[in-house]
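S.K.: My questions concern the predicted model and sequence given below.
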Amino acid sequence: MSETRAADKDAVVKLGFKDGDLIQEFGYDDDVDFDLRDDLEDCIGSEILDEDDQEVVDGILLWWREEDGDLVDGLMDVLSSLDEGGVVWLLTPKAGRDGYVAPGEVQEAAPLAGLHVTTTEAASKDWAATRLVMKQSK
């Protein structure tokens, strides 16, 4: 197994999904990390659902680039299918890559969308993954 492929499998473990989880993907384009997607599908034992699916899901993958528009709107748009206790993984290009999104932008947008930033991981050589969860109501 190549070093890159091993790193992708490590990233899947960090994302925390397990066999049987339903994951929906938004922002899919030809620049996504296909190895990461394949490894994730292997992990959950099914295909990742696309934007048109109407299932309630355990997790969301949101591929987001700087030119995709308003991040707050993008985050709010994906929340309707997320199960209570589910997680949004916001995947953004790493620094120096086309479409880079500054971490400060994510920190600002998440609370406005009702989300809380918990961690950021290296998802692949080109993508960073930020874990977002719903804010707890009091």
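M.R.: Okay, I see it.
S.K.: Going by C-alpha atoms from here, please, whenever you check contacts or count neighbours.
M.R.: Fine.
S.K.: just the helices in this protein please.
M.R.: Counting by DSSP state H, residue ranges of the helices within the chain are 3-15, 34-44, 71-78, 103-112.
S.K.: can you tell me which residues contact residue 121?
M.R.: 11, 14, 128, 129, 130 (CA atoms under 8 Å, 6 or more residues apart in numbering).
S.K.: Among the residues you listed, which one lies nearest to residue 105?
M.R.: The closest of the contacts of residue 121 to residue 105 turns out to be residue 130 (CA to CA; 11.8 Å).
S.K.: Use this one as the comparison:
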Amino acid sequence: MKKKQLNGIDSIEIENRDFDVLTKHLCDENEALNKLKVELEDKQNVQTTLENINAEIEALKFAKSQYERRIGTLKKEKEAFEKEKLEKIREKRTQDIFKGVGGSDRTVRHNNRYYRPHEECTEFPKNNYTCHYIAAVREAVHFVLEK
């Protein structure tokens, strides 16, 4: 009977050792699983952060395109304003030069158009002559300002 008791004790010890080994293995597996869960959560947090950053980038790109469009519009408006300003300067210089070289303020209607002949023009609108004095001055001012 002693032999049977020894076998029973040995088998209990073996079972206890197996149980300890399995328990340790299970604890190691559980610890590895917990580490993997933490890594997964970290990667999910990184993924969420990257998605948020990408959303911000898209919003900034949209805002940038709106600003670029507005800048383009303002550049066109500036060009139009500068062109209009230049035309006003040309017209003012034309009028100043025209008056300075004998032009008049009187306006004469001829053939459904208005003309401003120079002071000494005696032929206009007689004899089918059209005084183009102001047109010549405009052309001269335009030529000089282009150079």
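M.R.: Cool, the structure landed. No experiment lies behind these values; they were computed from the predicted model shown.
S.K.: Would you give the TM-score for this superposition?
M.R.: These two chains, once laid on top of each other, score a TM-score of 0.21 by TM-score structural alignment, normalised by the length of structure 1; 52 aligned residues with a CA RMSD of 5.2 Å.
S.K.: returning to that earlier point: with distance to residue 86 of structure 1 and neighbour count as added columns, please give the contacts of residue 121 of structure 1 in JSON lines.
M.R.: Supplementary listing: the contacts of residue 121 of structure 1 in JSON lines, determined by distance: CA to CA, whole Å; neighbours: other CA atoms under 10 Å:
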{"residue": "11", "distance to residue 86 of structure 1": "18", "neighbour count": "20"}
{"residue": "14", "distance to residue 86 of structure 1": "15", "neighbour count": "14"}
{"residue": "128", "distance to residue 86 of structure 1": "19", "neighbour count": "22"}
{"residue": "129", "distance to residue 86 of structure 1": "15", "neighbour count": "24"}
{"residue": "130", "distance to residue 86 of structure 1": "14", "neighbour count": "22"}
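S.K.: can I get those in a markdown table with distance to residue 72 of structure 1?
M.R.: Shown next, in a markdown table, are those (distance: CA to CA, whole Å):
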| residue | distance to residue 72 of structure 1 |
| --- | --- |
| 11 | 25 |
| 14 | 25 |
| 128 | 18 |
| 129 | 17 |
| 130 | 14 |
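S.K.: What count of nearby residues applies to residue 39 of structure 1?
M.R.: Using other CA atoms under 10 Å, the number of residues around residue 39 of structure 1 comes to 18.
S.K.: can you check residue 22 of structure 2 too?
M.R.: A count of nearby residues for residue 22 of structure 2, using other CA under 10 Å, gives 12.
S.K.: quick one: it from residue 61 of structure 2, how far?
M.R.: Separation of residue 22 of structure 2 from residue 61 of structure 2 (CA to CA, to the nearest Å) stands at 57 Å.
S.K.: And residue 92 of structure 2, by the same measure?
M.R.: When distances are taken as CA to CA, residue 92 of structure 2 and residue 61 of structure 2 turn out to be 46 Å apart.
S.K.: Then residue 38 of structure 2?
M.R.: Here the distance between residue 38 of structure 2 and residue 61 of structure 2 works out to 34 Å (CA to CA).
S.K.: Next: residue 143 of structure 2.
M.R.: The value you get for residue 143 of structure 2 to residue 61 of structure 2, if CA to CA is used, is 46 Å.
S.K.: can you tell me the helix or strand for residue 109 of structure 2?
M.R.: Taking DSSP states H and E as the definition, residue 109 of structure 2 sits inside strand 108-110.
S.K.: which other helices and strands contact that strand?
M.R.: Using 3 or more CA pairs under 8 Å, 6 or more residues apart in numbering; DSSP states H and E as the contact test, the elements touching strand 108-110 of structure 2 are strand 113-115.
S.K.: From the contact counts, what lies against whatever helix or strand comes next after the strand it packs on?
M.R.: As assigned by DSSP H and E, the chain's next helix or strand after strand 113-115 of structure 2 is helix 133-146. Judged by 3+ CA pairs under 8 Å, 6+ apart, the packing partners of helix 133-146 of structure 2 are helix 2-100.
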